[in-house]
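1. Curious how this folds, go ahead:
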Amino acid sequence: MLKRISRLRNAKINSVGIASVFQAGDTNEINMRIKVLADQRTIALYRDDEGSFNKKEYQIFRQPAVMPLPETGVQSAFCHENPSIRVRNVKVQGVSSASVVQIGSTSIVLGDSRLKHIRQIVTPSSQSQQP
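-> From the prediction side, this is the model:
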């Protein structure tokens, strides 16, 4: 890993979400993981069996993450005349769902994000039939 000094004058970050990282400086490894199940409804009608999360019902949470093959056969050479990374200003609106913003060097960055979003939107004609 390349080791340099990271100099950051000003950082303005609006939001850093679930399993996300904002890092100023070097690190050896960053590993972000997230598994989310979201449910959105227009009308709050709930059944008795809701509230328990059984991941057997949702295959996306059981599947192994697809990892890219490591790079092979790549030769590179770096010559850093200046031993520091200088950043004057960074403005980030959002870092979300196993993402990373880093000013510095990293050897290994791993990220795994899964999301199952269920929406139960009721049409205007079926709203009148609700109790």
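
2. C-alpha only now, for contacts and for neighbours.
-> Will do.

3. what about the strands in the protein?
-> Counting by DSSP state E, the segments of the chain that form strands are 5-13, 21-24, 27-41, 84-92, 100-103, 106-120.

4. And Val36, how far from Ile121?
-> Taking C-alpha to C-alpha, to the nearest Å as the measure, Val36 falls 20 Å from Ile121.

5. Kindly report the same for Ser107.
-> Counting by C-alpha to C-alpha, the gap between Ser107 and Ile121 amounts to 45 Å.

6. next one: Phe61
-> Counting by C-alpha to C-alpha, the gap from Phe61 to Ile121 is 24 Å.

7. cool, and Phe22?
-> 35 Å.

8. now swap in Ser99 and tell me
-> Distance, Ser99 to Ile121, by C-alpha to C-alpha: 29 Å.

9. before we go on, could you also do this sequence so I can check it against the first one:
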Amino acid sequence: MQRISVVDFIKINSLSFSGILEVGDSKKITPVSQALAVQREVPVFFTNEGDFSKYPIFSRELPKVKVTETVNMNVFNQNPIIKVDSIRVNGVSSSAVVQIGSTETIHAESKVKHIRKLLDEKSKHNK
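-> Alright, predicted model coming up:
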């Protein structure tokens, strides 16, 4: 049976960094986001920054959850319409998914490397 997703009103303030809004059914959703966050006391930026290959976290495979339980399920969709009156979302970011409908598989991945470059006490006193 084919289903129809109906949404009267949806407001999302921010949708970014591989965030997904899906109205309707889908087979597979695979949002991926990678980010380098560099924080410095002195705002200096270099053009050679941002090479993900320099940081092992970005090439490392994330561990997969192994489902060992057997799930028996019977589904009966009496009404072929998914009806939503109103949705308000502040933000969807970094491989998150908002969906009205169904998906067989969602594989979401987000990797963030935070780097802090702080001045040592000696440098602070010489400013």
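
10. what about Phe22 and Ile121 of structure 1, which has more around it?
-> Remark: of Phe22 of structure 1 and Ile121, Phe22 carries more neighbours, 15 against 11, as counted by other C-alpha atoms under 10 Å.

11. The more buried one contacts Val101, doesn't it?
-> Yes: because the distance of 4.9 Å satisfies C-alpha atoms under 8 Å, Phe22 of structure 1 is recorded as touching Val101.

12. Now do the same contact list for the residue positioned nearest the centre of structure 1.
-> Residue closest to the mean C-alpha point of structure 1, counted by C-alpha atoms, centre = their mean, is Ala98 at 1.8 Å. Applying C-alpha atoms under 8 Å, 6 or more residues apart in numbering to Ala98 of structure 1 gives the contacts Gly17, Ile18, Ala19, Ser20, Val21, Met32, Arg33, Ile34, Gly111, Asp112, Ser113.

13. Give me the distance between the corresponding residue of structure 2 for it and His107 of structure 2.
-> Ala98 of structure 1 is assigned Ser95 in structure 2 as its aligned equivalent, the criterion being TM-score structural alignment. When C-alpha to C-alpha is applied, the distance between Ser95 of structure 2 and His107 of structure 2 equals 9 Å.

14. what is in contact with those two at once?
-> Applying C-alpha under 8 Å, 6+ apart, one finds that Ser95 of structure 2 and His107 are jointly contacted by Pro31.

15. The corresponding residue of structure 2 for Ser113 of structure 1: what's its closest spatial neighbour, skipping adjacent residues?
-> Matched to structure 2 by TM-score structural alignment, Ser113 of structure 1 sits across from Ser110. If you skip the residues right next to it in sequence, Ser110 of structure 2 has Ser33 as its closest partner in space, 4.7 Å away by C-alpha to C-alpha, 6 or more residues apart in numbering.

16. so the one you found makes contact with Ser94?
-> Yes: using C-alpha under 8 Å as the test, Ser33 of structure 2 is close enough to Ser94 to be in contact (5.6 Å).

17. So between these two, which is more surrounded?
-> When neighbours are counted by other C-alpha under 10 Å, Ser94 comes out ahead of the other of Ser33 of structure 2 and Ser94, with 21 against 17.
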